[in-house]
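**Student:** Only the shape, not the letters, is given here:
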């Protein structure tokens, strides 16, 4: 499996190796997203949003390609979906320790529990969409909750 990291598409799908963690690869994939989110904070909201859209759309192909290569629909090592989902969770939020932590916890919660349409997508979509869409929705749900909390507590965004 490690030899696949030499292939650029598989390296992305495996979250630069974070998905190869023996336990909780999705959690390690989410952790791998944090430095990228940090770096993107310096690009401005428009660029951050465009990069996130590109990561999400490209992820449909990246994850599908790697899944076909491995012969497994949603192999645990494929964590690009967690990276893109966490990018969505942090959209338009300041990079503070409490936002990073809250987005991490909420995203992992929605990704693991898969309530409502998140679970439906996970069970019914196939290919790259079947790998990506539930995590994109988990990221969106996390962002909605976080922005709602910020609005209720009048935290500066």
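**Tutor:** Ah, there it is. If you're wondering where the values come from, they're calculated on a predicted model, not measured in any experiment. Numbering: from 1, shown residues only.

**Student:** okay, CA-based contacts and neighbour counts for the rest of this
**Tutor:** Fine.

**Student:** do you know how far residue 102 is from residue 19?
**Tutor:** Distance from residue 102 to residue 19, counting by C-alpha to C-alpha, to the nearest Å: 22 Å.

**Student:** cool, residue 66 as well?
**Tutor:** When distance is defined by C-alpha to C-alpha, residue 66 is 12 Å away from residue 19.

**Student:** what does residue 108 give?
**Tutor:** 15 Å.

**Student:** what do you get for residue 6?
**Tutor:** 14 Å.

**Student:** coming back round to it: for residue 102 and residue 19, work out which one has more neighbours and name it.
**Tutor:** Between residue 102 and residue 19, counted using other C-alpha atoms under 10 Å, residue 19 has the larger neighbour count: 27 against 18.

**Student:** Tell me how far the residue nearest to that one when sequence neighbours are not counted lies from residue 86.
**Tutor:** With C-alpha to C-alpha, 6 or more residues apart in numbering as the criterion, residue 19 has its nearest non-adjacent residue at 4.1 Å, and that residue is residue 77. Per C-alpha to C-alpha, residue 77 is found 16 Å from residue 86.

**Student:** between those two, who's got more neighbours?
**Tutor:** In this view residue 77 and residue 86 are compared by other C-alpha under 10 Å, and residue 86 has more residues nearby, 33 against 24.

**Student:** The more buried one touches residue 103, doesn't it?
**Tutor:** Yes. Using C-alpha atoms under 8 Å, residue 86 is in contact with residue 103, at 7.3 Å.

**Student:** where do the helices sit along the protein?
**Tutor:** Secondary structure of the chain (DSSP state H): helices located at 8-13, 25-40, 45-70, 80-89, 97-113, 116-124, 127-153.

**Student:** What is the third one packed up against?
**Tutor:** It stands for helix 45-70. Secondary-structure packing of helix 45-70 (3 or more C-alpha pairs under 8 Å, 6 or more residues apart in numbering; DSSP states H and E): helix 8-13, helix 80-89, helix 127-153.

**Student:** Same question for the last one.
**Tutor:** Under the contact criterion of 3+ C-alpha pairs under 8 Å, 6+ apart, the helices and strands touching helix 127-153 comprise helix 45-70, helix 80-89, helix 97-113, helix 116-124.

**Student:** ok, and here's another one to check against it:
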């Protein structure tokens, strides 16, 4: 039964995801085609990149965030336009960048990855102000990206409080 659900979901995904490299990237290397909660799948796909990004100096990670965010404005806008849908739920590049923002300057370790994942998903799903307003009123690639970038910033701030609290408790 699970195989049928996966097949049905993938068959409903735009076929261009598997032919067009821009669509493949925007759909998080295909993760946005998975059944139920594509944003969650896209967030999970972002996690294996974190140890690689953590090898960069702090300024290098920051530069990577700027490049992937600016690229995402273009990428998400282009793919949404190609598909004729403002913000196709399968476009998850924005969730990936949001996860990368969340985990900047966070210690290494699976516990931090798990906490960052949960905190980012919380802000991405709940969409407190101004994230909700931006999600409704800003369109195009900037609109697709900006709500997740802000969710990433909210999650990053939360993670920094957690890190500093953990360091304080550790002494």
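**Tutor:** Yep, it's here. Note that the structure is predicted; figures quoted are calculated from it, not measured.

**Student:** And the TM-score between them?
**Tutor:** The TM-score (TM-score structural alignment, normalised by the length of structure 1) is 0.94; 156 aligned residues with a C-alpha RMSD of 1.3 Å.

**Student:** Contacts for stretch 70-79 of structure 1, please.
**Tutor:** 13-15, 18-21, 25-26, 29-30, 63-64, 66-67, 126-127, 130-131 (C-alpha atoms under 8 Å, 6 or more residues apart in numbering).

**Student:** my bad, stretch 108-123 of structure 1
**Tutor:** 27, 130-131, 133-135, 137-139, 141-142.

**Student:** Please repeat the previous calculation with a cut-off of 6 Å.
**Tutor:** With C-alpha atoms under 6 Å, 6 or more residues apart in numbering as the test, stretch 108-123 of structure 1 has contacts from 130, 134-135, 138.

**Student:** Need the buried ones from the residues you listed selected in ChimeraX.
**Tutor:** Buried residues among the contacts of stretch 108-123 of structure 1 (16 or more other C-alpha atoms under 10 Å), as a ChimeraX selection:
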select :130,134,135,138
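
**Student:** Could you dump the contacts of stretch 108-123 of structure 1 into JSON lines and include distance to residue 1 of structure 1?
**Tutor:** Shown next, in JSON lines, are those (distance: C-alpha to C-alpha, whole Å):
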{"residue": "130", "distance to residue 1 of structure 1": "22"}
{"residue": "134", "distance to residue 1 of structure 1": "25"}
{"residue": "135", "distance to residue 1 of structure 1": "23"}
{"residue": "138", "distance to residue 1 of structure 1": "27"}
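
**Student:** Identify the farthest-apart pair in the contacts of stretch 108-123 of structure 1.
**Tutor:** Maximum pairwise distance among these (C-alpha to C-alpha): 13.2 Å, between 130 and 138.

**Student:** What residues sit buried inside stretch 44-52 of structure 2?
**Tutor:** 44-47, 50.

**Student:** swap that for stretch 65-82 of structure 2, sorry
**Tutor:** If you call a residue buried by 16+ other C-alpha under 10 Å, then stretch 65-82 of structure 2 has these buried ones: 65, 68-69, 72-80.

**Student:** Using the aligned residues only, give the average distance of it to structure 1.
**Tutor:** Its aligned residues in structure 1 lie a mean 0.6 Å from stretch 65-82 of structure 2 after superposition (mean C-alpha distance after the TM-score superposition for structure 1).

**Student:** Over in structure 1, find the residue span that stretch aligns onto.
**Tutor:** With TM-score structural alignment applied, stretch 65-82 of structure 2 matches the range 52-69 in structure 1.

**Student:** what does the matching stretch rub up against?
**Tutor:** 10, 13, 73, 84, 127-129.

**Student:** which of these lies closest to residue 44 of structure 1?
**Tutor:** residue 84 (17.4 Å).

**Student:** what do we get in structure 2 for the closest one?
**Tutor:** The pairwise alignment with structure 2 assigns residue 84 of structure 1 to residue 97, based on TM-score structural alignment.

**Student:** Could you report the distance from its match to residue 5 of structure 2?
**Tutor:** Distance from residue 97 of structure 2 to residue 5 of structure 2, by C-alpha to C-alpha: 28 Å.

**Student:** Give me the more crowded residue out of the two.
**Tutor:** Legend: neighbour count by other C-alpha under 10 Å for residue 97 of structure 2 and residue 5, higher for residue 97 (23 against 13).

**Student:** quick one on the thing from earlier: can you list the helices and strands packed on helix 127-153 of structure 1 in TSV and add distance to residue 1 of structure 1?
**Tutor:** Formatted as TSV, these follow (distance: least, C-alpha to C-alpha, whole Å):
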stretch	distance to residue 1 of structure 1
helix 45-70	9
helix 80-89	16
helix 97-113	24
helix 116-124	24
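
**Student:** between those helices, which one is nearest to residue 149 of structure 1?
**Tutor:** helix 97-113 (10.5 Å).
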